[in-house]
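[1] here's my sequence, what's the structure:
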Amino acid sequence: MALPTLLLCLSCCCWASLNALTLLAPDKKSYEGVQGSKITLECKYTLDPNDNGTLDIEWFLVAADSQQADQMIINYHMDQVYQHSGSLNNRVHFASPDPRNGDASIEIVQLQASDTGTYQCKVKKLPGSGNMKIPLTVYIKPGHTRCFIDGRPEIGNDLALKCAAKEGSAPLTYSWQKISDLGKLPATATVDPTGGILTVKNASKEYSGTYRCISQNRVGNDECLLILNVEPPANTAGIIAGAIIGTLLFLIILGLLIFCCCRKQQEKKYEKEIQHEIREDVAPPKSRTSTARSYIGSNHSSLGSLSPSNMDGYSKARYNQVPGDEQERPPSQIPSQIPSQNASFSGPKVAGPNLSRMGAIPVMIPAQHKDGSIV
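    As a prediction, this is how the structure comes out:
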């Protein structure tokens, strides 16, 4: 009796587990999307007749760091859909119009590279519940691929045709084709598929043509074109000679300009020095008035040296008039009569020896011209 009872219990448990809420395995274990496109993450389920609770569907973006909480992006509860703020806001919705029919899948539109991560689907209808995780990787197609030549395209030179895509998820690979002249690459050409470099040794005229580079990854590709014209070497000697001649001319012109500027500065400096220079070799102008005054003062000194006994004779003497002296004397000092130039003193003459015995000091009176200047 114990064995049949145990078998009955096991069969009941298996039937219950088979009829409980179950999440169906998706068609893919992981999903890959392209930036700018849309993708559907599958999450389908079956219910048990005993699951009579409220249907609750939740989608989470699992945090990369286990120390952080998962981010809820959308959920279904009490026949209502709720979207949550975040990077996926307004870009995610349920794929089925009615998630109660067993389809809890979501659709994400306008995929971005930041959408890459692990998503978790939880379906609960008490007493049954289930959850599953779905990895998603968003790739960026190659874009803005550019081709260019590294090296001078001349006969005999080694050239490197390079190709690079500014956008695109790794890993990127590159391939080169020649779309002219039967599409054959040069015999000396080697291709680096990861670096996008086509190396050509000892280039010749036959290597000229149109080349195409294709950049690709697992979600797309892009390309660019390059036209190669291999020419004979340029006359480098003439170019160098022209450059040297041009440099010399420039230096000569620059030297002339510097010389002219320095000369101009020296001329300006010389003019300033001439304006402030004092001439020592030119005598100052003669002053008639000062000469006449000196002469008159000399006469007065001579008269003052005479003794009192001779003052009467000299007081009557009149000196010749000095021109211009009357203009400086006040009217009261101008003599009323102007004697002639050859007139002599009217008083008695005293001989020189007598004057010496009388104690007078002989004075030499300077001679005068008619104009009154002293000689």
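[2] switch to C-alpha atoms for all contacts and neighbour counts from now on
    OK.
[3] check contacts around I278.
    Residues near I278 by Cα atoms under 8 Å, 6 or more residues apart in numbering: none.
[4] swap in A165?
    P142, G143, H144, T145, R146, S215.
[5] do the same with N221
    K141, P142, G143, I214, S215 are the contacts of N221 under Cα under 8 Å, 6+ apart.
[6] so which of these is the most crowded?
    Greatest neighbour count in the contacts of N221, by other Cα atoms under 10 Å, goes to S215: 27 neighbours.
[7] state the distance from that one to S169.
    11 Å (Cα to Cα, to the nearest Å).
[8] A63 falls within a helix, correct?
    No: applying DSSP: H, G, I helix; E, B strand; the rest coil, one finds A63 to be coil, outside a helix.
[9] please generate a structure for the following sequence too, so the two can be compared:
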Amino acid sequence: MALSNPRLCFILLSLFPALVSGLEVTTTQVVALEKAAGQSVKLDCQFTLVPEDSGPLDIEWSLLAADSNDEDKVVILYSGDRVYEDYYQPMKGRVHFNTPDPKNGDASINLTGLKSSDSGTYQCKVKKAPGIGSKKMKLIVMVRPSKPRCSIQGTTEEGKNIVLRCTTAEGTKPMQYNWEKTTDNKLLPSTAVLDPVEGTINVRNVSTSASGTYRCVASNRVGSDDCVLNLLITPPRNTAGIIAGSIIAVLLILILLAIILFCFCRARNRKKYEKEICNEIREDVPPPKSRMSSERSYIGSQRSSLGSMTPSNMQDYTLKSQYNKIPTVEEYERPPSVAPLPPPTNVAPLPPPTSVRMAGPNLSRMGGIPVMTPAQNRDGSIV
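    You can find the predicted model right below:
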């Protein structure tokens, strides 16, 4: 048993040159490559063959999965003297072999129009039975910084605290930000605190000497870009004057609103009053009574009554106290419902008329015209 072990080792050593000989990948490329998005990259894979490698040549490039549970993605393949380039749809039309005939010992590929999704670990595997060889390399596709945006946070007033900020929408980290002043003494304010990772400058108790033009440069390992900012620090404002002016402005606005509201209410009330007057139903006022016409009509009626009387009934008429005087204004205007006042007692009665009767011939001789007088009752009315 002890002799058999040295013999076995001798047999294995004799076979070792045959095991280590054959296909070999001789690429000396670095393990990791860093490229910017949009650029092109060449992934080297050089190999050598030996006479014992007599089988068909197969070359396979694949993108290894980050998770061991996922499958690797074949990017490009050479088999049976034919190239297959459409295995991986995201890289269709962007991946090619470096030479038209890879069997000459050059299995390198070129990637064009790099994208950030192209980052990963690639493996070149060459097979030619019985030989086999492989090589892994890492590709990092970095996105260069986009145009940064410079902004100011805070009040640009003397004595206040402000922050100058620089940000980019795109760019592969780690990102560096550098601020510089391009005017005057080209020195940042003495109270400024620069943060190159966040891209900010904190300035406390800023003074007017900080006014000027500032430039921010955003950069990473594949590129850089910049932006410019103009900073103007103003003197402190008169707070008391601003407050007083604001109060006066508010009072004027309130007075103006009060005047407008008063005019509106007044116009509305006037319009409402005119509308009520137009809709009101009025009663016609009776015309005033004429004293002279009433008295004249009364006197005329009395005269007509006296003219129609004969001497025979004059005596009865004289006995009626109501025919011996003209009614006063108060008696005339008294409503009919009020009883007439009694005749005055201090008026002397008229003397009785003489009962003189004249014959018809005498009246004719004197030029008179006999008139037939109708009979009257005791009250003086015509029968």
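[10] need the overlap of contacts for S215 and S169 of structure 1.
    Both S215 of structure 1 and S169 are in contact with P142, where contact means Cα under 8 Å, 6+ apart.
[11] mean distance between the top helix by length along structure 2 and structure 1 after superposition?
    When structure 2 is parsed with DSSP state H, its longest helix is helix 239-279. Mean deviation of helix 239-279 of structure 2 relative to structure 1 after superposition (mean Cα distance after the TM-score superposition for structure 1): 3.9 Å.
[12] which part of structure 1 matches the very next helix or strand once past that helix?
    Where DSSP states H and E defines the elements, the next helix or strand beyond helix 239-279 of structure 2 is helix 291-307. Under TM-score structural alignment, the alignment places helix 291-307 of structure 2 onto no residue of structure 1.
[13] flag every buried residue along the helix or strand just after helix 291-307 of structure 2.
    Going down the chain from helix 291-307 of structure 2, the next helix or strand is helix 311-318, by DSSP H and E. The neighbour-count criterion (16 or more other Cα atoms under 10 Å) identifies N313, M314, Q315, Y317, T318 as the buried residues of helix 311-318 of structure 2.
[14] try stretch 32-41 of structure 1
    Result for stretch 32-41 of structure 1 [16+ other Cα under 10 Å]: buried residues G33, V34, Q35, I39, T40, L41.
[15] now what about it, what contacts it?
    For stretch 32-41 of structure 1, the surrounding residues in contact (Cα under 8 Å, 6+ apart) are 31, 95, 105-113, 134, 136-141, 219.
[16] mind doing that once more with 6 Å?
    Stretch 32-41 of structure 1 has contacts (Cα atoms under 6 Å, 6 or more residues apart in numbering) with 105-112, 136-140.
[17] filter these to the buried ones?
    Here, 16+ other Cα under 10 Å leaves S105, I106, I108, V109, L111, Q112, L136, T137, V138, Y139, I140 buried among these.
[18] for the residue mapped onto the fifth one from structure 2, list the residues it contacts.
    Residue pairing (TM-score structural alignment): L111 of structure 1 is matched to L114 of structure 2. L114 of structure 2 makes contact with A37, G38, Q39 under the criterion Cα under 6 Å, 6+ apart.
[19] what's the second one aligned with over in structure 1?
    With the correspondence set by TM-score structural alignment, G38 of structure 2 lines up against G36 in structure 1.
[20] let's verify its match: helix, strand, or coil?
    From three-state DSSP, the assignment for G36 of structure 1 is coil.
[21] ok, it to L111 of structure 1 distance?
    5 Å.
[22] how close does I296 of structure 1 sit to V81 of structure 1?
    135 Å.
[23] from the buried residues of helix 311-318 of structure 2, which single one is nearest L8 of structure 2?
    L8 of structure 2 has its nearest neighbour among the buried residues of helix 311-318 of structure 2 in Y317, at 192.1 Å by Cα to Cα.
[24] contacts only, for A63 of structure 1.
    Per Cα under 6 Å, 6+ apart, neighbours of A63 of structure 1: D70.
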